[in-house]
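>>> With the sequence up front, the predicted model follows.
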Amino acid sequence: MHIKEIADKLKVSPRTIRFYEEKGLISPDKNDENQYRVFTDKEAWRLQTIISLREVGMSIQQIEQVLAEMDEGDSEEVLYYLELQRAVIFAEQVRLKQVINTLDHMINHYKSESSCSWESLWELAAQCKRTELERTNWMDRWNFDKQAASYDQQVQTVQESFHVHKDYDKVLDKVLEWIRPQNHEIGLEIGIGTGNLAGRFLGRGIQIKGIDQSKEMLKQCKQKYPEIETRIGNFLAIPFTDHCFDFIVTSYALHHLTPEQKILALEEMQRVLKPGGRLCIADLMFIDEQERASYLEQWKQRGRKDIIKQIEDEFYADRSQLLDWLQKNGARTQIEQINEILHLVYAQWSSKS
């Protein structure tokens, strides 16, 4: 096929096709006599792939990476890029929802005020900006891709004085017990890691899905539990539609978010839960800031600056703040402290919400 024929077939302009050629994404043969571009079936298929990826919002650079992986026959990496793009689109959906909410507040404020206060409107816009920065500024400072292969061994390794995974199996068993899953229900684990918690639900015949920002963790999970549907994603933009899960569980993950990000995470979890949905968090936290200060002081008195540094490198939650948000947003709560730093927080919303 010549360029006009394939452009008509794929419903794009010849100019678009020439653009992809200039970017090096396609390289059609040229007729020696007249230099007309000649598209083989292979080039037509490649061009169709490019157009499809552009339709879902991929950049030229991302498409270039996908095509390189396809050329090398690495279907797993291609799937990763597609899933990553899905996560990006969900994150954009969450951002747009926040912008719409801000506009609604501005409109209502403007209608209700006899003389519009631009300072108030400016503060609403600034708050929207701060929220967006909290959503987008998270980064994996702990390199979970690198930890993935040895993670299961790490959680079972007993450390002499400060063991963050103390009572690991006990607390995962309790999450399953507290959620009380039913056979007809569908659950979600956020920060699924290698699947140690989700596997307990699977063993009971419960359908559970999982998300994680680490592709290597998801690879480990898939090797152990190929039946579990997993997606690239995180607390701040859960890549599922509203009200689609009966319950959500998460373990040893929330403490990687700042206090402000934790609130955004709770909002996201409530968004994807059905009315009457349940949430169970097993994580490293303190009852309140006073307990945190007291705990750190104990280690300071023992000269263990290394342990203090380890704790301060992460964001152990103030449990009272989590409970305050959950209760203000209509959830009935239950708590249990497992050890000095490990807590369970359970929440259930009304089925009428």
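Sure thing, it's come through. Residues are numbered from 1 along each chain as shown.
>>> When you work out contacts or count neighbours from here on, use the C-alpha atoms and nothing else.
Will do.
>>> contacts for the longest strand that the chain contains?
Determined from DSSP state E, the single longest strand within the chain is strand 273-286. Residues outside strand 273-286 that contact it (CA atoms under 8 Å, 6 or more residues apart in numbering): 164, 171-172, 175, 178-179, 242-255, 292, 316-319, 341-353.
>>> Mind checking which of these land in strands?
Using DSSP E, 245-251, 317-318, 342-349 are the members of these that sit in strands.
>>> Run the chain-centre distance for the longest strand of the chain.
How far strand 273-286 lies from its chain's middle: 16 Å, per CA atoms, centre = their mean, to the nearest Å.
>>> what's near enough to touch the residue lying closest to residue 330 once chain neighbours are set aside?
The spatially closest residue to residue 330, leaving aside those adjacent along the chain, is residue 349, at 6.1 Å (CA to CA, 6 or more residues apart in numbering). With contact set as CA under 8 Å, 6+ apart, residue 349 has these partners: 275-278, 330-332.
>>> List the residues that contact residue 261.
Applying CA under 8 Å, 6+ apart, we find residue 261 in contact with 134-135, 236.
>>> if you set the cut-off to 7 Å instead, what comes out?
Residue 261 sits next to 134-135 when contact means CA atoms under 7 Å, 6 or more residues apart in numbering.
>>> Distance of it relative to residue 214?
18 Å (CA to CA, to the nearest Å).
>>> distance between the ends of stretch 238-257?
Stretch 238-257 stretches 14 Å from its first residue to its last (CA to CA).
>>> I should have written stretch 317-337 there, sorry.
13 Å.
>>> let's bring in a second model and compare:
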Amino acid sequence: MKVHEAAKQLGVTPRALRFYEEKGLLKPRKEEENGYRDYSEDNITQLRWIIALRELGLPLTAVGKVLAALAVDVERTAPAGKDSFIRQADEVRAELYAEWTEQGRRLQALDRAIAVWRTQQASPGLQTAEANAMQLKQSRIERMTWSDRWHYDELALIHGQDAPIAALASELTQEQYESALLQTVEWLDPRPQEPGLELGAGTGNLTALLAAQGATVTAVEQSQEMLAVLRARLPAVEPRLGNLLALPVSGPSYRFIASSFAFRHLEPNQQLLALMEADRVLLPAGRLAITDRQDTVSPLCRWLEDHNYSIVTEALDGSLMLLYAVKP
């Protein structure tokens, strides 16, 4: 099929097809005698993927990664190929949600500035713009500077579903760990079909307990390898790649949120940003349970109280604490 025929069939311009070729996204055969491009059925399938993924908002670099994972035709790929495709799609979704969240914060900052400017008698003040811009910049820096210094991908490859326990072995026994998870579930008391979110789900140890209560659980985890273990282990759970500072969720969707041993990996300012993200996606009257070290959990109470949450704390075995809060 020649370029104009392919373009007409796909509803795009010949220039678009040449552009995708220049970017290395496809390689049609070229006729030796005249150099004309000849698009095979595989080329057309690949172009359909490119067009669909671009419409979904994926940048060209991400489209290239997804195409590589697809191995031309996703229906013919082996299970390993499918897993690679899902991983790439997960990464792109996490990036798009992070961008979407950032744009939402910019709109909120602009709304605050406009509200102040409307009350001013004189022309709009520069200080208002600078103050809101600085606040936005600082929160962006906090989100961008977080990194996994604990090598959870490697732990998941070595220990499988026991990776979280291996990471905590220096301070907790397995009995203490399992008891903490059970008490977290008891406080949340999930109901059948109730939508819940777990933050920093790891390989799904707490997730499995929540799902066993009949809840519909979405599990957010920043480690691809941890998430791969969770996905294989709990196929009924919705796994999402992402971190606590930019949750891959569009708005208030959950009746409860759970987190165990994840907030310890955030700096104090980042912990507050994570609470803001949890608050953003938690429905009114929703429940929040965070289990971690006492020195990690205690500072979170002030922010929740300031935002009119009803809170209860319970000391657990060792230096652990459980924070339970209900959104107004």
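Thanks, I have it. On a predicted model such as this, the values are computed, not experimentally measured, just so you know.
>>> Between the contacts of residue 349 of the first structure, which sits nearest residue 111 of the first structure?
Taking CA to CA as the measure, residue 111 of the first structure sits nearest to residue 330 out of the contacts of residue 349 of the first structure, at 28.9 Å.
>>> counterpart of that closest one in the second structure?
Superposed on the second structure with TM-score structural alignment, residue 330 of the first structure falls opposite residue 308.
>>> surely its match meets residue 325?
No: the criterion here is CA atoms under 7 Å, and residue 308 of the second structure misses it with residue 325 at 9.8 Å.
>>> circling back to that earlier point, quick one: secondary structure of the match of residue 330 of the first structure?
Classification of residue 308 of the second structure using DSSP: H, G, I helix; E, B strand; the rest coil returns coil.
>>> Identify the residue nearest the geometric centre of the second structure.
residue 242 (2.4 Å; CA atoms, centre = their mean).
>>> Residue 178 of the second structure versus the nearest residue to it once chain neighbours are set aside, what's the distance?
Nearest residue to residue 242 of the second structure in three dimensions, chain neighbours excluded: residue 222, at 4.8 Å (CA to CA, 6+ apart). To residue 178 of the second structure, residue 222 of the second structure is 22 Å away according to CA to CA.
>>> Looking at those two, which is more packed in?
residue 222 (22 against 15; other CA atoms under 10 Å).
>>> and the more buried one, what pairs with it in the first structure?
Under the alignment (TM-score structural alignment), residue 222 of the second structure maps onto residue 213 of the first structure.
>>> thought its match was touching residue 233?
Yes: Residue 213 of the first structure is within contact range of residue 233, at 5.1 Å (criterion: CA under 7 Å).
>>> which residue in the second structure lines up with the residue nearest to residue 330 of the first structure?
In the second structure, residue 349 of the first structure lands on residue 327 (TM-score structural alignment).
>>> Distance of that match relative to residue 258 of the second structure?
13 Å.
>>> OK, contacts around the residue nearest to residue 1 of the first structure when sequence neighbours are not counted?
The spatially closest residue to residue 1 of the first structure, leaving aside those adjacent along the chain, is residue 39, at 5.1 Å (CA to CA, 6+ apart). Residue 39 of the first structure is in contact with 1-2, 28-29, counting by CA under 7 Å, 6+ apart.
>>> mind redoing it with 8 Å?
For residue 39 of the first structure, the contacting residues are 1-3, 6, 28-29, by CA under 8 Å, 6+ apart.
>>> List only buried entries from those residues.
For those, a burial check counting by 16 or more other CA atoms under 10 Å picks out 2-3, 6, 28.
>>> Nearest to residue 202 of the first structure among these?
Residue 202 of the first structure has its nearest neighbour among those in residue 6, at 48.3 Å by CA to CA.
>>> From the contact counts, what lies against the helix or strand harbouring the closest one?
Element membership for residue 6 of the first structure (DSSP states H and E) is helix 3-10. If contacts are counted by 3 or more CA pairs under 8 Å, 6 or more residues apart in numbering; DSSP states H and E, helix 3-10 of the first structure sits against helix 14-22.
>>> Against the second structure, what's the mean shift for the very next helix or strand once past the helix it packs on, could you check?
Remark: after helix 14-22 of the first structure, the chain's next helix or strand is strand 29-30, criterion DSSP H and E. Average distance, strand 29-30 of the first structure versus aligned residues of the second structure after superposition (mean CA distance after the TM-score superposition for the first structure): 2.0 Å.
>>> Tell me how far strand 29-30 of the first structure lies from the chain's centre.
The chain centroid and the centroid of strand 29-30 of the first structure are separated by 44 Å under CA atoms, centre = their mean.
>>> following that strand, which helix or strand comes up?
Moving toward the C-terminus from strand 29-30 of the first structure, the next helix or strand (DSSP H and E) is strand 37-38.
>>> Tell me roughly how far that following strand lies from the second structure on average.
Looks like 1.3 Å for strand 37-38 of the first structure (mean CA distance after the TM-score superposition for the first structure).
>>> Need the residues that contact that strand.
Here strand 37-38 of the first structure makes contact (CA under 8 Å, 6+ apart) with 1-3, 28-31.
>>> do that again at 10 Å, thanks
Residues from elsewhere that reach strand 37-38 of the first structure, judged by CA atoms under 10 Å, 6 or more residues apart in numbering: 1-6, 18, 27-31, 44.
>>> need the next SSE after it, C-terminal direction.
Assigned by DSSP H and E, the successor of strand 37-38 of the first structure is helix 41-55.
>>> Aligned against the second structure, show me the partner of residue 138 of the first structure.
Using TM-score structural alignment, residue 138 of the first structure sits opposite residue 146 in the second structure.
>>> could you list every residue that touches the spatially closest residue to its match that is not a sequence neighbour?
If the residues on either side of it in the chain are set aside, residue 146 of the second structure comes closest to residue 266, at 7.3 Å by CA to CA, 6+ apart. Neighbouring residues of residue 266 of the second structure by CA under 10 Å, 6+ apart: 142-143, 146-148, 244-245, 272-274, 296.
>>> From those, list the buried ones, please.
142-143, 244-245, 272-274, 296.
>>> mind listing the helices for the second structure?
3-10, 14-22, 41-55, 60-70, 79-119, 126-144, 152-159, 163-167, 174-188, 205-212, 224-233, 268-281, 294-297, 300-306 (DSSP state H).
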